[in-house]
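Enquirer: coords please:
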Amino acid sequence: MTSPSPNGYKGWSREELIERITLLESKKDRPVVQPVIQPKLFSFSSHPRRKIALKFSYSGWEYGGLAFQLGPTPLPTVEGVLFDALAKARLIDQEAGFEGCGWEKCGRTDRGVSAAGQVVSLWATTSKPTFEHDYLSILNRLLPDTIRVLAWSPVAPKFSARFSCLYRHYKYFFSPLGLDIPRMQQAALRLVGDHDFRNLCKLDPQKQITIFRRKVITAEIEPLSLAENGEGVYVFNLVGTAFLYHQVRHIMAILFLVGTGLEPPSVVSSLLNVEAGVEPTKDGDSPYEVVDRKPEYQMADALPLMLWECGYPETEVSWRTTGKPDDDGSAQGGTLYHQMQSIHSRSQIYTTLNQHFFAAASIHHPPPPSLFPVSNVELLPREAMNIPLGGGTFKRSNNYTPLLKRNRLDTVEVMNERWRTGKGFRRDERRKAAEGGPVPDDDEDE
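Expert: Just a heads-up that it's a prediction; the model follows:
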């Protein structure tokens, strides 16, 4: 086809113009093909790794516990959310899972329990062996406000967030109303030392635990904020080298019974006396009953419990807030400080609102006579009473049965053996079947 002359289309014939218009129209309707740009794949194998420790906090009531679960959970787990953020930042390989990055946590907290100083250790990718990312900025941009990375530290290859830990410090916050605090402190001091805590924890035969001795370093109760009318908040500080399943919440349940006057402080020593002569009698105490089986009682509420600190040797961790050791982290620290300050300020507003709701209700509903603490259990009225379980929760009871006179569970040895020959045996059979072994007859869920 003839191309347009410098003078345009003036010299074209009618047929040439029609042909030119047809050609232009066909080009206009033709779809424009954009070049396909393949995303650049990130190769974890081509990047060096270094081992780090992360210190972080989380609001326990927002999550279904710390530990990642294979099956679906009503609420997300803290580990699952943190792992996903690390994977999104390409600091770990998601397909390799927790084992692929050598993931270890200091202590496991259950649903509803919070932490202000939880620690995990892992192998993270880096551009160069000596390069240090600004982990706080990277991860806190990807994490929800209910999980905050507070600091990080380079650690040695043999460092373990779990096994390198020297101590764990838990805090349990509670109201002193109706409680005899000095009695509770007397009971708490009996926890200090190396004891068998099988009667002060949840017994889980699936774990097949046979050793229940743990060392408590500190067990103290102190006021945080008190008003003139006696209202306010106390905190129970419990520091130990390691803890059993639900151990702190079981201890608090017993301390509440002591604080209400329903149990003597010596009940703690009795519960620790799992065989004759284990607990030396203290001055003024009667000989302790041997309690080789756990009495039935309800543990304290999870909401007020917090893992406050995980302690490590100073030679093994060097907590920092930026990627540069010589940087004071003022910019990042300021951002995180204001974030936490904002959350705290908002919670104070909720507290003030609830105080006014309470004051408005008190105008029409005066407080009933206080039952606790009681001076003599034998003189308890035969009426409903609310035994505190922490966090504003109670166990309602008409008649109180002393702890050491209640029904008791089977011994640890019996519970472990029953599980081992029952559910444990069936679990092993299912595993054998999955590997090509004989098919079990019983398919009961674990």
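
Enquirer: please count neighbours and contacts with C-alpha atoms only from this point.
Expert: Noted.

Enquirer: quick one: which helix or strand includes Arg249?
Expert: Using DSSP states H and E, Arg249 sits within helix 247-259.

Enquirer: what's in contact with that helix?
Expert: Contacts to helix 247-259, defined as C-alpha atoms under 8 Å, 6 or more residues apart in numbering, come from residues 170, 172, 178-181, 183-184, 187-188, 197, 200-202, 238, 263-265, 268, 298-302, 305, 373, 387-389.

Enquirer: do I have it right that Cys310 meets Arg108?
Expert: No. Cys310 lies out of contact with Arg108 (C-alpha atoms under 8 Å); the separation is 11.7 Å.

Enquirer: more neighbours, those two?
Expert: Cys310 (23 against 16; other C-alpha atoms under 10 Å).

Enquirer: the top helix by length along the chain packs against which elements?
Expert: Under DSSP state H, the helix in the chain containing the largest number of residues is helix 330-364. Where contact means 3 or more C-alpha pairs under 8 Å, 6 or more residues apart in numbering; DSSP states H and E, helix 330-364 is not packed against any helix or strand.

Enquirer: to compare against the first, here's another:
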Amino acid sequence: MSEPKPKTKKEFSWDQYHERQIALRIAYIGWNLKGFVLQNDTNETVEYHIFEALKRAKLIRNENECNYSLCGRTDAGVSGVGNVISVRVRSVCPTGLGSIPREGAKVQKEEMNYAQILNGILPPSIRVTGVAYVKPDFNARFDCATRGYRYFFHKFDKNIDLMKEAAEHLLGEHDYRAFCKFSPDSTKHCVRKIYKCEFGDAGGGVWYFEIVGSGFIWHQIRCIASILFAVGNGFEKPSITKELLNTAKYPGRPNYPIADPEPLVFWNAGYENIDWKIDEAVEKKMKTNFALQLIDAEMRAAVLRCFIDGDLQPPAAKKWCPVENLDQCKSVEAILAEYEREKGHKPVDAGDE
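Expert: As a prediction, the model looks like this:
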């Protein structure tokens, strides 16, 4: 009796499917990640895990042929609630916004549930929280009108009113060179516009400030946080923020310490005419995933409180040297001139915080 022939695996054919341009709203806990964008020396980035999930689900062929774009290039340790990417994916429903039909391809009445598919593959620290169909030429970065961040902190003895006064000077369009780490590889100038800088009580002695702008420069939010905390702790006057916007006095950033990345969260990205959707069951499962991690964190916090005798006390304030006494980094103009001499071309804007 002859043995049954082994089943041959049917080869996947991309020609049987349509394509669709979509936007994905991404939430991620960044504390153990090395940033959002792909890196050569580590796989622990948000982009790596997203691309791996997209390829494993056969939603894209590879990361170089999917019309990919990203809104916020967040650093190592920074988290996100509402960061956005756009990508061209495999589709089974050749109708509606973003659809790119292919003649002879499969047709189904309903589109694939992209959030459900990806969330079933992604690690627990990363989740798709919204899907939107977008025009084929949509760009997550260039079509973004506003970006918002929140920076969380323990209030302790900080004077919130003084911090609010200092924050008001930052509103409007300014050259924020004294509030960033300038890199000619990623930007050619430091002019940005801030629409909002407000404070809120997150409970349990934790506060946050929320800042919304047209875009932000590398480390801009963390630099602003550092200066605002110095004001709140009484080390600087609220007028320091206005003084630091004077590019004649501060052509380069003074060498003050930058605030830590872990309390920073990419809060939202604002777009016109974008309709975010997610299946109710998928959303419930996603929230349960993060709730379980919150429960674990609260248990760990409860254990840590066992080692504290009495109420939580503020740590000793870090030494702070007045900004006016600090050395300054090279001016933006000097860095740009040096860059052009070495590279032979002018830089272009490549990303945010």
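
Enquirer: tm score of chain vs chain?
Expert: Once superposed, the chains reach a TM-score of 0.88 (TM-score structural alignment, normalised by the length of the second structure), with 331 aligned residues with a C-alpha RMSD of 2.2 Å.

Enquirer: contacts for the top strand by length along the first structure, please.
Expert: Ranked by number of residues, the top strand in the first structure under DSSP state E is strand 213-226. If you take C-alpha under 8 Å, 6+ apart as the criterion, strand 213-226 of the first structure is touched by 181, 184-185, 188-189, 191-198, 232-244.

Enquirer: make a PyMOL selection of the buried ones in the residues you listed.
Expert: For the buried members of these, the matching PyMOL selection, counting by 16 or more other C-alpha atoms under 10 Å, is:
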select buried, resi 181+184+185+188+189+191+192+195+196+197+198+233+234+235+236+237+238+239+240+242+243+244
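
Enquirer: what's the match for Glu413 of the first structure in the second structure?
Expert: In the second structure, the residue paired with Glu413 of the first structure according to TM-score structural alignment is Glu333.

Enquirer: in a strand, that's where that match is, yeah?
Expert: No. The assignment for Glu333 of the second structure (DSSP: H, G, I helix; E, B strand; the rest coil) gives helix, which keeps it out of a strand.

Enquirer: burial of it, as a residue count?
Expert: Applying other C-alpha under 10 Å, I find that Glu333 of the second structure has 13 neighbouring residues.

Enquirer: residue contacts, it?
Expert: With C-alpha under 8 Å, 6+ apart, Glu333 of the second structure has no contacts at all.

Enquirer: and the gap between it and Tyr256 of the second structure?
Expert: Computed with C-alpha to C-alpha, to the nearest Å, the distance linking Glu333 of the second structure and Tyr256 of the second structure is 20 Å.

Enquirer: which residues does stretch 263-274 of the second structure contact?
Expert: 71-72, 74, 78-84, 132-134, 143-153, 222.

Enquirer: if we can go back for a sec, okay, and which of the contacts of helix 247-259 of the first structure map to helices?
Expert: Using DSSP H, the contacts of helix 247-259 of the first structure in helices are 181, 183-184, 187-188, 268.

Enquirer: adding distance to Phe56 of the first structure, write these out as CSV.
Expert: Below are those laid out as CSV (distance: C-alpha to C-alpha, whole Å):
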residue, distance to Phe56 of the first structure
Ile181, 32
Arg183, 35
Met184, 31
Ala187, 32
Ala188, 29
Val268, 33
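
Enquirer: closest to Leu82 of the first structure out of these?
Expert: Ala188 (35.1 Å; C-alpha to C-alpha).

Enquirer: which residue in the second structure aligns with the closest one?
Expert: Ala188 of the first structure maps onto Ala167 in the second structure, by TM-score structural alignment.

Enquirer: same check on Phe159 of the first structure?
Expert: Under TM-score structural alignment, Phe159 of the first structure pairs with Phe138 in the second structure.

Enquirer: in three-state terms, label that match for me.
Expert: coil.

Enquirer: any idea how many residues pack against it?
Expert: Phe138 of the second structure has 20 nearby residues by other C-alpha under 10 Å.

Enquirer: could you measure from it over to Ile227 of the second structure?
Expert: Distance from Phe138 of the second structure to Ile227 of the second structure, by C-alpha to C-alpha: 36 Å.

Enquirer: next one: His174 of the second structure
Expert: Counting by C-alpha to C-alpha, the gap from His174 of the second structure to Ile227 of the second structure is 16 Å.

Enquirer: about what we covered before: can I get the buried part of the contacts of helix 247-259 of the first structure as one ChimeraX selection?
Expert: Those of the contacts of helix 247-259 of the first structure that count as buried under 16+ other C-alpha under 10 Å are selected in ChimeraX with:
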select :170,172,178,179,180,181,183,184,187,188,197,200,201,202,238,263,264,265,268,299,300,301,302,305,373,387,388,389
